[in-house]
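1. The following block contains a protein sequence and its predicted model.
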Amino acid sequence: MGHWLHRNIVEPGKLPLLLALTAFVLTFAITRVVTRMIRAGKGPFGNVSAGGVHIHHVVPGVVLTVLGGFGAVASSRYGFGSGAFAVVFGIGAGLVLDEFALILHLDDVYWTEAGRQSVEVVVLTAALVGLMLAGFSPLGVNGMSDDELHDRGGVISTVAVNFLFALLVLSKGKARMAIFSVVIPLIGLVGAIRLARPGSPWAKRFYRSRPRARARSTLRAYRHDRRWAGPRRRLQDLIGGKPDPAVARR
């Protein structure tokens, strides 16, 4: 176990990524604790305003993300500088994605149902970066031997096929599965074989004259959503806090 950790995570080339992920997760967790305390009226924290304008934490997040990103590009993969800029980038990314829903909707939806999108994006981001730290590379290049990696045609064809699988899964209305299939191509293969979700581009194009497939797709989506909607909402509430019902109904 120790050898695997040293080879896949603690090696110098991946240390900045580990630091960035740690800073990202901790920043998101601390930010959610602070905002929930502000919402409950507890603790010494409060909203930051300037000239009557509420300054959302996405603003310093953007600044830190820019500084950390450009600093990481300008520095090498090794040394103190790369680690420091990785931490700065992780902190900035955590602040930005914590208000992803606000950016998406251009409205303060932090404590509404729409605000759940921020929690989902943060969890997806952390999971994808964690998979990359564990040794997975985008579009399946990590599964190739040294000889295959030297073969440019083989690399291009592998990336292209896996990318097409991801697009196919996305066209079937399975966004989360498509995202993970970029890192784990086997997920894309499974998603490509399974039925599309109703209302997806694939279903509209290929199930229009196939009532049986359309009915199976609708029934499977209904059963899936009924089974997982509740646990997913409880997990989001645990991580990010429950939305405000009064605001959610508007």
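-> Noted; the coordinates are in hand.

2. From now on I want contacts and neighbour counts done on CA atoms only, so please keep to that.
-> OK.

3. can you pull out the helices in the chain?
-> All helices of the chain, identified by DSSP state H, fall at 2-5, 15-40, 58-74, 79-98, 100-105, 116-133, 146-150, 152-171, 175-183, 185-193, 201-206, 211-240, 245-248.

4. this is the comparison structure:
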Amino acid sequence: MDTQVTLRFDLASGAVLWLFAAFVVTFGVTRAIVRLIRSGKGPFRDTSVGGVHVHHHVYGIFLLLGAGLVEFVYRPGTPWLQVLAAAFGAGAALTLDEFALWLHLDDVYWTEEGRKSVDAVLIASLLGLLLVLGARPFDDTAGEGRVAFAATVALNLGFSLVAILKGKISSGVIGLVVSFVAMIAAVRLAKPRSAWARRRYPPGSRKLERARARFPADRRGRWQQAMDRVAGAPTRQKS
């Protein structure tokens, strides 16, 4: 019995590693290609079918559906399990890289709103890394303290979610690993354009004015500058 559990865990761990590696590599290659297309360099061009631009999340959706369907129907063992995991990871990267497009139902890839795609990829990457490192809060392997551990993880996820809703993406992502970062971000002032501020800071309120003073619209911190290097700088809108 223990041998069977260990074997299943080893197979799952290997699949998660392949999924995570494919996710990270696909995102990096995809961003490199779209930046070359944007700059007009290299052999790559946008794909169109019948005059309709085909975004790369379309390929990602088909990869996700195909890999998931084959896994559910055939339940293959190694090495096909790892192949399906890699396909699923690649599909997830292609899909999440355009998360902002299917969130806004508009081509906002190179706008400030398009940064939500990068945020989604970073969150997924960190969660994937935690799984690769063996984080299984709801597994039987957690022992007698698994309920308390799962509750702690859930609380930490709550702080991270609040931080992200307040527009502090970096703090929310880092807080998934370093909990006090998310806790501090969750209790401090939200950014004025965040979902939290739109719902809880009424127009003309003191909190909204404080948020605008604390986070000017043209301010780009070190995190945003780092993301510009990774994902490409967003197009500046003319005022």
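-> Yes, it's here. Just so it is clear, the structure is predicted and the values come from calculations on it, not from any experiment.

5. What would you report as the TM-score here?
-> Scored against TM-score structural alignment, normalised by the length of the second structure, the superposed chains reach a TM-score of 0.72; 219 aligned residues with a Cα RMSD of 3.9 Å.

6. circling back: just name the most buried of the helices of the first structure.
-> Sort the helices of the first structure by mean neighbour count, taking mean count of other Cα atoms under 10 Å, and helix 79-98 sits at the top with a mean of 25.

7. thinking again about what came up before, adding distance to N47 of the first structure, write the helices of the first structure out as a markdown table.
-> Converted to a markdown table, those look like this (distance: least, Cα to Cα, whole Å):
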| stretch | distance to N47 of the first structure |
| --- | --- |
| helix 2-5 | 41 |
| helix 15-40 | 7 |
| helix 58-74 | 13 |
| helix 79-98 | 15 |
| helix 100-105 | 16 |
| helix 116-133 | 19 |
| helix 146-150 | 52 |
| helix 152-171 | 39 |
| helix 175-183 | 33 |
| helix 185-193 | 42 |
| helix 201-206 | 42 |
| helix 211-240 | 17 |
| helix 245-248 | 19 |
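
8. Tell me which of these lies nearest to G52 of the first structure.
-> Proximity to G52 of the first structure (Cα to Cα) singles out helix 58-74 among the helices of the first structure, at 15.6 Å.

9. If you count contacts, what does that closest one end up packed against?
-> helix 79-98 (3 or more Cα pairs under 8 Å, 6 or more residues apart in numbering; DSSP states H and E).

10. The helix it packs on vs the second structure, mean deviation?
-> Once superposed with the second structure, the aligned residues differ from helix 79-98 of the first structure by a mean of 0.9 Å; criterion: mean Cα distance after the TM-score superposition for the first structure.

11. now that helix: which residue numbers in the second structure?
-> Counting by TM-score structural alignment, helix 79-98 of the first structure lines up with residues 78-97 of the second structure.

12. Other residues contacting the matching stretch?
-> Here stretch 78-97 of the second structure makes contact (Cα atoms under 8 Å, 6 or more residues apart in numbering) with 11, 14-16, 18-27, 30, 56-64, 67-68, 70-71, 75, 117-118, 120-121.

13. Check the offset of it from the chain's centre.
-> Put simply, stretch 78-97 of the second structure sits 15 Å off its chain's centre (Cα atoms, centre = their mean, to the nearest Å).
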